[in-house]
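Asks: Sharing a sequence plus its predicted fold:
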Amino acid sequence: MNRICLCLPTNRACAATLTAIHAEAAYAAEHFGADVQLLVLDSSDAHTRAEHARVMAGLRRVAGVTVHHLDESEQRTFLRRTIEYARLSDPDRLLHLMLPPAVSYGACTNRAFLLAAALGCASLHRRDSDSAYQLHAGQPVFPVHHELPHLGRPALEATATVTRTDLAPELLHRPVSLAGASFIGELSVDIGEIRRLDEGVHHDVVSLWAPGDWPEDRKRDLVEESFTGAGTAPFTADRATLTVVDPMRVDMCNVAFDRAVYERIPLPPATDTIGSDYFLLHLVHGAGLPGILHNRHIENFHTPERRTDTGFPAYQRRFVKFLLSMLYFHHVYDRMAAEGAGLLDERHQVRAEAVTAFLRESTALDRAENIWRLDRVDTAYRKLGGRYATFADQLAVDRGRLLNKAQSDIEDCAHLVEAWPALVGAAAALGLGDGRP
């Protein structure tokens, strides 16, 4: 029986999402015979966690579905045991990278990767708490429908069942390494207000995530496409393409990876940085590993916290850190794409040492481009006025720290990549350590 990990990291109240993802787990078990380890990594406050526990305790029992609801204390215990067993140097640094005190989109998924290894899962399927499933003919449209059949299998086997194959013949013997789709609804990055206030400023700010040497027409196309997902058209019928998946066509709320990917390379553990969890999409694409791109898009929505007096500057900081991170990530993505099949060993698995080398190489880049980015953000936000200008004032104070952190985030990522094989091996050897398989 195929054991999979269906994972939901959350730091907010999401009772409806918990009920919905349990229904997807049941669908996977009942329609595909999967052994589903439903993993909820809960970083919310005590009251919210208690409500989540109550909701999950009330869910119907389903054969083939095992629920794991872990708060941060339980996650920390698991990590400490795993790091200790791995006998790695500087264990406190590793624990900090795996469970930092600040928001980290990569770190929460990395914890899921290790727990999936501990549970003996063949794949990990990630969802988000600020999203929901579409309905078609009154039934939820579950992405796992396309994720389960082919992950880890030779791509050639998928050609008979997908709608379309857009894969070079020489890649058909490689394993299907990811399956994913995007979202419909609100922008994935909550900057719609900027566009409503001033489309010119919106263009200036969003274009900053492009490489600095791109021509204006290419930046304009990027701005038009950025953070829009699959638009707003609802699901009507299944379509699935076997291809080397374009990272711009997949969202991390709607993705599944084969274990051969995430057990080799973790996500960057950067804190307060949106987009840092998309690294593996670029890795799979650069290496030429096949994937399934389908159209069971998830509905995205924004929680109001991001627009409160405390949530607004925190979210804008994450956005600015994303812009600064791209100096380094664009370099690494370009190097991975140029390396192509050279990223893979004879078993078509990623060579971690190549990725580490590209990461470390990027940390020597000139920061001038990031200084320019901060200057452009400052000008743009002051033009918007109000709380954007207030944020620009704080940004001016934090410039040096942000520039340093953008670089040290990459150094941390390289350190974690080097430690990752030992951590995965330790997690697999120990299991959860609480009597559960």
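Replies: Arrived safely. Only a predicted model underlies this, so the values are computations on that prediction, with no experimental measurement involved.
Asks: okay, CA-based contacts and neighbour counts for the rest of this
Replies: OK.
Asks: Any figure for the gap between residue 49 and residue 56?
Replies: 10 Å (C-alpha to C-alpha, to the nearest Å).
Asks: which of the two has more neighbours?
Replies: For residue 49 versus residue 56, neighbours defined as other C-alpha atoms under 10 Å are more numerous around residue 49 (22 against 18).
Asks: Spatially nearest residue to that one (excluding sequence neighbours)?
Replies: residue 42 (6.8 Å; C-alpha to C-alpha, 6 or more residues apart in numbering).
Asks: hold the first one in mind and look at this next one:
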Amino acid sequence: MRRVCLTLPTHRSCAATIAAVAEEAAYGAGEFGVEVALLILDSSPAQVLAEHREAVAALTPYPGVSVHHLDEDEQRGFLRKVAGRSAAPDPDRLLELLLPSRISYGAVTDRAFLLAESLGCTSLHRRDSDSRYQHHGGEPVFPIHQELTHLGRRAADLKGSATRSKLPPGSGERRVALVGGSFVGEMSVDVARIREADPETYRELVGLSLPEGYPEIWRGHLIDASFRGAGDTVFDGDLTVLAPVSPTRVDMCNVALDHEVYRRVPLPPATDTIGTDYFLLGLAHDARLPGVEHNRHIVNFHTAERRTDAGFLAYQLRFARFLLAKAYLNAVHARTKKAGDDLLDGEDLLRTSVVTEYVRDSLVREPEEDAHRLGTIEAAYRRLGGRYAEVADTLTARRAPLLAEVRKGMADFAFLLENWQALTRACSDAGLSVTR
């Protein structure tokens, strides 16, 4: 029987979300006759973790659904076993990259990839703790419906059932590698107040995330669309587009990937950096792997923690790191975009070695370029004033280590890429002992 992994990473209180995602798991198992492994990766503090243990214990058992709730100690034990069995060099470094002491959006999803491999799953379906489902006709609108309908199927077989098809020539025999939707509600990145306070500074900051070379009119369009999701769109019926999916059109709280994608290429394990977890989505798009974009958008909201002074500063620093990291990531994507079909082997699978080469080459970059980019970010935050000035002060005080850490993050990504397939192969007999 087909087995899939529905994963919810969290480091905050989200008992209601656990219950809602468990309901989605039950829907997937019941409607599609699959086994759904609900995987909760929990990095919450002790009191919140205990609340989550109670929430998981209170879930109604459902045929075809298994629940795996792992705290960081349990995750570390699994990773240590896998790293040891992989025979990869420096397993301690791999363990640190996959389970760092600081927040990493990429690393937690990489852990989910490895655990999904261990569970024998053919796909991974990712949700977030700061999101909810839309409702239609009194029922929740579950993205897993579109994900299980399309993922892994031959693209040519879906042309007649999709609302629209924009498959590139020659890609019809490839399998659907990615299915995703977006979000409605608050912006995914907490920069709405910057846009309201100073639209020009907002455009300058967000513009740093875009690749160079776009005509100004297109840059303006991309800046306006960034982090906006689907706006206030209300679900009133299914719409699907069969095509390579642009990472700007979907959100990581609402995406599913076939295992043939993530068993070959991981996500950058950069710490305290938003956005780097979208790398694999861009890679699948550049390789012209078929995908399905749908309109079962999830409702996004910002937790109260982000509104505190400490939460605000931490998040803005993660955004600044993202803008620094994008200089490297955009260099990689410029090459993957140019490579296109050459990113795939004879079986239409991603070539890990090619991606590794591009990431390594991105490190050949003059330090002055990064310093200039950081100076632009500092100046923008200082112009905003108020508590944004504290962000600028912090960036100035941490200038040298910050630049070094961003560069090291890309070197770490290259190291993880070099050893990723050894890790995924080692997962097959690692097993999980924590289940319900």
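Replies: Received the coordinates, thanks. What you see is a predicted model; the values in this text were computed from it and never measured.
Asks: check contacts around the residue nearest to residue 49 of structure 1.
Replies: 9, 10, 11, 49, 69, 70, 71, 72 (C-alpha atoms under 8 Å, 6 or more residues apart in numbering).
Asks: so which of the residues you listed persist in structure 2?
Replies: Retained in structure 2 (both residues aligned by TM-score structural alignment, their matches' C-alpha atoms under 8 Å) from the contacts of residue 42 of structure 1: 9, 10, 11, 49, 69, 70, 71, 72.
Asks: ok, those vs residue 267 of structure 1, which is closest?
Replies: residue 9 (14.4 Å; C-alpha to C-alpha).
Asks: who's in contact with residue 5 of structure 1?
Replies: Contacts of residue 5 of structure 1 (C-alpha under 8 Å, 6+ apart): 36, 37, 38, 39, 116, 121, 122, 123, 124, 125.
Asks: Correct me if wrong, but residue 285 of structure 1 is in a strand.
Replies: No - under DSSP: H, G, I helix; E, B strand; the rest coil, residue 285 of structure 1 sits outside any strand and is assigned helix.
Asks: What separation do you get for it and residue 248 of structure 1?
Replies: For residue 285 of structure 1 relative to residue 248 of structure 1 (C-alpha to C-alpha), the value is 11 Å.
Asks: picking up where we left off before, highest neighbour count among the contacts of residue 5 of structure 1?
Replies: That'd be residue 116 among these, by other C-alpha under 10 Å, with 31 neighbours.
Asks: Locate that residue within the secondary structure: which element?
Replies: Using DSSP states H and E, residue 116 of structure 1 falls within helix 105-118.
Asks: Let me know the next secondary structure element after that helix.
Replies: Immediately after helix 105-118 of structure 1, counting by DSSP H and E, sits strand 123-126.
Asks: For the stretch 1-150 of structure 1, just list every one of the strands.
Replies: 3-10, 35-42, 65-71, 123-126, 131-133, 135-136, 139-140 (DSSP state E, counting those that start in this stretch).
Asks: Adding distance to residue 179 of structure 1, write those strands out as JSON lines.
Replies: Output for the strands of the stretch 1-150 of structure 1, formatted as JSON lines (distance: least, C-alpha to C-alpha, whole Å):
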{"stretch": "strand 3-10", "distance to residue 179 of structure 1": "13"}
{"stretch": "strand 35-42", "distance to residue 179 of structure 1": "17"}
{"stretch": "strand 65-71", "distance to residue 179 of structure 1": "21"}
{"stretch": "strand 123-126", "distance to residue 179 of structure 1": "9"}
{"stretch": "strand 131-133", "distance to residue 179 of structure 1": "17"}
{"stretch": "strand 135-136", "distance to residue 179 of structure 1": "20"}
{"stretch": "strand 139-140", "distance to residue 179 of structure 1": "18"}
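Asks: So which of these is nearest residue 394 of structure 1?
Replies: That would be strand 3-10 among the strands of the stretch 1-150 of structure 1, by C-alpha to C-alpha, at 28.1 Å.
Asks: rewinding a little: quick check: the gap between the residue nearest to residue 49 of structure 1 and residue 147 of structure 1.
Replies: 24 Å.
Asks: circling back: tell me which of the strands of the stretch 1-150 of structure 1 approaches residue 167 of structure 1 most closely.
Replies: Here strand 123-126 is closest among the strands of the stretch 1-150 of structure 1 (C-alpha to C-alpha), at 22.1 Å.
Asks: one step back: pick the most buried one from the strands of the stretch 1-150 of structure 1.
Replies: strand 123-126 (a mean of 26; mean count of other C-alpha atoms under 10 Å).
Asks: ok, and what's touching that strand?
Replies: Residues beyond strand 123-126 of structure 1 that count as contacts (C-alpha under 8 Å, 6+ apart) turn out to be 3-8, 113, 116, 144, 147, 151, 252-259.
Asks: again, but for stretch 89-100 of structure 2
Replies: With C-alpha under 8 Å, 6+ apart, stretch 89-100 of structure 2 has contacts from 76, 79-80, 83-84, 107-108, 110-111, 269, 271, 412, 416.
Asks: among the residues you listed, which two are most distant?
Replies: 84 and 271 (23.4 Å).
Asks: on that earlier part again, following superposition onto structure 2, what is the mean distance for the helix holding residue 116 of structure 1?
Replies: Compared with structure 2 after the fit, helix 105-118 of structure 1 shows a mean deviation of 0.3 Å (mean C-alpha distance after the TM-score superposition for structure 1).
Asks: In structure 2, what range does that helix match?
Replies: Aligned using TM-score structural alignment, helix 105-118 of structure 1 spans residues 105-118 in structure 2.
Asks: Grab the nearest non-local neighbour of the residue nearest to the spatial centre of structure 1.
Replies: The centre of structure 1 sits closest to residue 277, judged by C-alpha atoms, centre = their mean, with a distance of 3.6 Å. Excluding its sequence neighbours, the residue lying closest to residue 277 of structure 1 (C-alpha to C-alpha, 6+ apart) is residue 106, at 4.6 Å.
Asks: what's near enough to touch the one you found?
Replies: 267, 268, 269, 270, 276, 277.
Asks: again, only this time at 10 Å
Replies: 97-98, 112, 266-271, 273-279, 413 (C-alpha atoms under 10 Å, 6 or more residues apart in numbering).
Asks: Over to residue 161 of structure 1?
Replies: Contacts of residue 161 of structure 1 by C-alpha under 10 Å, 6+ apart are 149, 150, 240, 241, 242.
Asks: sorry, back to before: if we go by neighbour counts, what in the match of helix 105-118 of structure 1 is buried?
Replies: 105-118 (16 or more other C-alpha atoms under 10 Å).
Asks: returning to that earlier point: next, format the kept ones among the contacts of residue 42 of structure 1 as JSON lines and append distance to residue 198 of structure 1.
Replies: Below are those laid out as JSON lines (distance: C-alpha to C-alpha, whole Å):
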{"residue": "9", "distance to residue 198 of structure 1": "34"}
{"residue": "10", "distance to residue 198 of structure 1": "32"}
{"residue": "11", "distance to residue 198 of structure 1": "32"}
{"residue": "49", "distance to residue 198 of structure 1": "40"}
{"residue": "69", "distance to residue 198 of structure 1": "43"}
{"residue": "70", "distance to residue 198 of structure 1": "43"}
{"residue": "71", "distance to residue 198 of structure 1": "41"}
{"residue": "72", "distance to residue 198 of structure 1": "41"}
